[in-house]
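Novice: sequence below, structure please.
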Amino acid sequence: MVNPAAGYGKGAKIVGEVEKFLRTNDLVYESFFTKKGQNARAIVKKRLDESFTDLLVIGGDGTLNDAINGIGENRKVVVNVISTGTGNDFIKSVNVGSNLIQQLDTLLHGVEKTIDLGVCNERLFHNGVGIGFDGQIVADMKQKKRPLLLWGYGAYLYRVLRILSSYQEKQLSFSIDGKKYTKKVLLLTVANGTTFGGGFVLTPDAKVDDGLLDVCLIERILPWNRFLSLSKLGAGRHGKLEEVSFFKASHVSIEADKKQWMHIDGELLGHPPFEINIHKKALKVRVRASA
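Specialist: The predicted structure follows:
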């Protein structure tokens, strides 16, 4: 499954090299490309009904999200990943290799690992969902053109810094395993993985196979302190900030709020309400033998 647009065209550039590798190693395969506006999940489901044993995803976190939602409850299929997106957060929590050479080696010599998946309003996610500041960044990326002379991760960081300087915390009502909260929130992330936005370690203690969701709540931070806090997020050292709280949970509920955006695996999901749960041991992934 190839998303040719992932990583500003990186997916399209490497597909020939990947197919050559598959042929050289006598792996029987069939390629298909996703297109903008296409129901990629339905295509994955149809292809897997044709008795394929493995799915190789060439794309970013959003492409992988489409793939796992196409797989659904088909737990016999093993997912392989070649990351060509902008953030590539999945590979920071699941050791499939950090570059093309390692990921091709994993495809050939890796071992199966069963991981958990989250589910938000019946849509599966591999890494996490977020509302508030990070949801607004994704909404901004979808609704506006990229900045002139900036692309890839540079364009993303530009938006982070611009929105960070002006974003106003909004009141949010939510519950974590039944305990209710109403707070002014800069960010609320419910995670299966550790890293978001390509390098922000929001939930450093998250594990993809522990049967739990990790929640990071960041309350109001004064604008002039936000940039210092951002540097701590990048290193996963924000746990000591008084505005930050962490939780382990099985269920998170977010009440209706038309003023706030939610993202799912870096793709825009919409506005609350949302019900978020964990699906234990839901997906087989091929990882490096040392993982």
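
Novice: from now on I want contacts and neighbour counts done on CA atoms only, so please keep to that.
Specialist: Fine.

Novice: looking at this, K10 is in a helix?
Specialist: Yes - counting by DSSP: H, G, I helix; E, B strand; the rest coil, K10 is located in a helix.

Novice: tell me how far the nearest residue to it once chain neighbours are set aside lies from L164.
Specialist: For K10, ignoring the flanking residues on the chain, the nearest one in space by Cα to Cα, 6 or more residues apart in numbering is T84 at 5.9 Å. Noted for T84: a distance of 27 Å to L164, by Cα to Cα, to the nearest Å.

Novice: then G72?
Specialist: Distance of G72 to L164, given as Cα to Cα: 36 Å.

Novice: those two - which one has more neighbours?
Specialist: L164 (19 against 16; other Cα atoms under 10 Å).

Novice: I'd assumed G135 was in contact with that one.
Specialist: No - taking contacts as Cα atoms under 8 Å, L164 lies outside contact range of G135: 12.0 Å.

Novice: surely R41 touches A67?
Specialist: Yes - between R41 and A67 there is a contact under Cα under 8 Å: 6.0 Å.

Novice: more neighbours: which of the two?
Specialist: Taking other Cα under 10 Å, R41 and A67 do not tie; A67 has more neighbours (23 against 19).

Novice: that one sits in which helix or strand?
Specialist: Per DSSP states H and E, A67 falls inside helix 61-71.

Novice: and the helix or strand following that helix, what does it pack onto?
Specialist: Per DSSP H and E, the first helix or strand lying C-terminal to helix 61-71 is strand 78-83. Judged by 3 or more Cα pairs under 8 Å, 6 or more residues apart in numbering; DSSP states H and E, strand 78-83 is in contact with strand 54-59, helix 100-109, strand 274-287.

Novice: could you count how many residues lie near G59?
Specialist: By other Cα under 10 Å, 27 other residues sit near G59.

Novice: wait, it sits on I82?
Specialist: Yes - if you go by Cα under 8 Å, G59 and I82 touch, sitting 6.7 Å apart.

Novice: here is the second sequence; please produce its structure so I can put it next to the first one:
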Amino acid sequence: MRQFTAVVNPTAGAAATAAAALLALARLLREEGAGLRTEYSRSLAHARQLAREAGQEGRIVLAVGGDGIAGGVGGALSGTDAVLGLVPAGRGNDFARALGLPRDPAALARVLLHAAPRPVDTVEVSSAVHDRTVVLGSVYAGVDALANRHANRSRLRGSAAYYAGGLRAVTTWRAARYRVTVDGEELTHTGYTVVAANSGYYGSGRLVAPDARVDDGLLDVVLIREAPRRLFFALMKELRTGAHVHRPQVRVLRGREIRIAADREVPYGADGEVDAVLPVTVRVLPEALRVLY
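Specialist: Predicted coordinates for the structure are as follows:
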């Protein structure tokens, strides 16, 4: 029977939500004879350490929380033989959404107990001033990173936090001039954002890259160029369904390695965490992680 180690989100408020989500799941796993050990991490770096140690012991590592903890734990296990399971209990849960994971504890327990591990791609992120890191979902540079920063500091939960953060970011944003290099081919882009997406979803359910696949060895690069604010708000609504990609202001490319730079200080984020500014280089790591889904 499978042996699990659950690594719980270190953020104080989120930890309570994650613990509640894990409680019902834990009972179901143990009733089937599975072993479960729970680790409460002190920081994202500590969560990565706990994940690596559990993986080295041959245990399945459960990332309990949202996209930040999923990306941190998944990134720590990337390139190893360890297996990752996700317990979506955060604000966005976008990578879990892309995998089609259920929120219902009984249905999720069946996946964790019986699904065969499947390989997915991960994303290497590096810059001149930050250590190399690996994440799961996407890297985004522009107004969305600014919106995510606001959302992370908000007292609101779920989509409401992202919507409020987006309104605040858009009202103060001025178009940035980007230099984007996709597999060695450089282009210029003036606008709102550049997104390098492994997963199609970001920002709590927004389908930014509808054709992105987590196992195709490619990143979908979504560029949203300068437009009147009223049109950008229409684009934000269309992100719910992915219809924005049909707008002339949106361009989608695909590649394995993407470098994003800008003419001014532009924030970028990865898997819900925003703590850096451009330039950044993003590279896909094909089938680098085994996940239960």
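
Novice: which residue lines up with the residue nearest to K10 of the first structure in the second structure?
Specialist: Alignment note (TM-score structural alignment): T84 of the first structure maps to A89 of the second structure.

Novice: in which helix or strand would I find the counterpart of Y181 of the first structure in the second structure?
Specialist: Taking TM-score structural alignment, the alignment pairs Y181 of the first structure with L187 from the second structure. Here L187 of the second structure, judged by DSSP H and E, is contained in strand 185-197.

Novice: list the buried ones in that strand?
Specialist: Using 16 or more other Cα atoms under 10 Å as the test for burial, strand 185-197 of the second structure gives 189-197.

Novice: ok, now stretch 208-217 of the second structure?
Specialist: Going by neighbour count (16+ other Cα under 10 Å), the buried part of stretch 208-217 of the second structure is 208-210, 212-215, 217.

Novice: quick check: end-to-end length of that stretch?
Specialist: 18 Å.

Novice: now it: which residue numbers in the first structure?
Specialist: Matched against the first structure by TM-score structural alignment, stretch 208-217 of the second structure falls on residues 202-211.

Novice: same deal with stretch 238-258 of the second structure?
Specialist: Under TM-score structural alignment, the match for stretch 238-258 of the second structure in the first structure covers residues 232-252.

Novice: what lies in contact with that stretch?
Specialist: 174-178, 190, 199-204, 211-221, 229, 275-278 (Cα atoms under 8 Å, 6 or more residues apart in numbering).

Novice: from these, which ones fall inside strands?
Specialist: Counting by DSSP state E, the contacts of stretch 232-252 of the first structure place 174-176, 190, 213-219, 275-278 in strands.

Novice: drop anything exposed from the residues you listed.
Specialist: Buried subset of these (neighbour count, 16+ other Cα under 10 Å): 174, 176, 190, 213-219, 275-278.

Novice: rewinding a little: for the buried residues of strand 185-197 of the second structure, work out which two are farthest apart.
Specialist: For those, the farthest-apart pair by Cα to Cα is T190 and A197; their separation is 19.1 Å.

Novice: re earlier: which two among the ones in strands among the contacts of stretch 232-252 of the first structure are spaced furthest apart?
Specialist: E219 and I278 (24.2 Å).

Novice: any idea how far E32 of the second structure lies from F4 of the second structure?
Specialist: Distance from E32 of the second structure to F4 of the second structure, counting by Cα to Cα: 13 Å.

Novice: the two: which is more packed in?
Specialist: For E32 of the second structure versus F4, neighbours defined as other Cα under 10 Å are more numerous around F4 (25 against 13).

Novice: map the more buried one across to the first structure for me.
Specialist: Matched by TM-score structural alignment, F4 of the second structure corresponds to no residue in the first structure.

Novice: quick revisit: which residue numbers in the second structure go with the helix holding A67 of the first structure?
Specialist: Per TM-score structural alignment, the counterpart of helix 61-71 of the first structure in the second structure is residues 67-77.

Novice: mean per-residue distance, that stretch versus the first structure.
Specialist: After superposition onto the first structure, stretch 67-77 of the second structure sits on average 1.2 Å from its aligned residues (mean Cα distance after the TM-score superposition for the first structure).

Novice: thinking again about what came up before, any idea how far the match of stretch 208-217 of the second structure is from the middle of the chain?
Specialist: Relative to its chain's centre, stretch 202-211 of the first structure lies at 13 Å (Cα atoms, centre = their mean, to the nearest Å).

Novice: not counting that stretch itself, show me its contacts.
Specialist: 93-94, 114-117, 189, 191-196, 213-216, 233-234, 236, 246, 250, 278-281.

Novice: T171 of the second structure - how many residues pack around it?
Specialist: Neighbours of T171 of the second structure under the rule other Cα under 10 Å: 10.
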